[in-house]
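Quick one, fold the following:
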Amino acid sequence: MTVTTTETLPEHMKIRSMFSMIEITHKIQISQKGLIKGFLQRKRDEHQEALDKLIESAPAEANAIIGVKHSTATHTFPEGTFLFITYIGTPVVIEDKKV
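Predicted coordinates for the structure are as follows:
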């Protein structure tokens, strides 16, 4: 899956079909995690998990997501401080212009 922040494709590519915009919000704890939770999750790439969620939410036919934008916010709850990452983008089917 190609994921790009631009809506302009390379000259040799064209959009064959386009789907409705998709959006996901992923929560990441950024405050001190408990010892056990921190140990079990030490190799996680939570930012990649957020991007993977966006890709998974695209229609199966799509082979790219264009115009990807993101925003972040933080909020503190009794159980900790969390970063919320929101991704939006437009799933498309792209192909070579020669096809």
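
alpha carbons only for contacts and neighbour counts from here, please
OK.

Where do the strands of the protein begin and end?
Applying DSSP state E to the chain gives strands spanning 2-3, 13-18, 22-29, 64-77, 80-96.

And this one, please, so the two structures can be compared:
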Amino acid sequence: MGSKGLSWTPGRVAMLTKAIRWSLLSALVGATGAHARVLNVADLDGRNGLLIASDRYGDRIGYSVATIGDINGDGIDDVALGAREALVDG
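Down below sits the predicted model:
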């Protein structure tokens, strides 16, 4: 994820998981140690993580991922996602 990492809430860890072949990317936010738990992707609600699906199978979203600092000024580092096989119209 780069040197800055990814976090929605201070003190909580975040992890990106990729299923590039299926064009899915999930960002999971959770706790460590005694507060850690198994998180089902179906239970993601925006506070504990999110699932990003490409418009088209095979786009390979998440092929490249980078932290890019706080672009929109909300105090949270932003992430750029690449989709290597995405088609661009126009």
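
Mind checking the TM-score on these two?
Scored against TM-score structural alignment, normalised by the length of the second structure, the superposed chains reach a TM-score of 0.32; 45 aligned residues with a Cα RMSD of 3.8 Å.

before we move on, back to that, rebuild the strands of the first structure as a markdown table, extending it with mean neighbour count and distance to Glu49 of the first structure.
Shown next, in a markdown table, are the strands of the first structure (neighbours: other Cα atoms under 10 Å; distance: least, Cα to Cα, whole Å):
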| stretch | mean neighbour count | distance to Glu49 of the first structure |
| --- | --- | --- |
| strand 2-3 | 14 | 14 |
| strand 13-18 | 14 | 24 |
| strand 22-29 | 17 | 8 |
| strand 64-77 | 15 | 14 |
| strand 80-96 | 19 | 11 |
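
where's the spatially closest residue to Gly89 of the first structure that is not a sequence neighbour relative to Leu54 of the first structure, distance?
Of all residues not flanking Gly89 of the first structure in the chain, Val68 sits nearest, at 4.2 Å (Cα to Cα, 6 or more residues apart in numbering). Separation of Val68 of the first structure from Leu54 of the first structure (Cα to Cα, to the nearest Å): 10 Å.

for Ile85 of the first structure, same thing?
11 Å.

How about Met18 of the first structure?
From Met18 of the first structure to Leu54 of the first structure the distance is 16 Å (Cα to Cα).

For the residue nearest to Thr25 of the first structure when sequence neighbours are not counted, give me its contacts.
Nearest residue to Thr25 of the first structure, sequence neighbours excluded (Cα to Cα, 6+ apart): Thr86, at 4.2 Å. Going by Cα atoms under 8 Å, 6 or more residues apart in numbering, Thr86 of the first structure touches 23-26, 70-72.

give me that answer again for 7 Å
24-26, 70-72 (Cα atoms under 7 Å, 6 or more residues apart in numbering).
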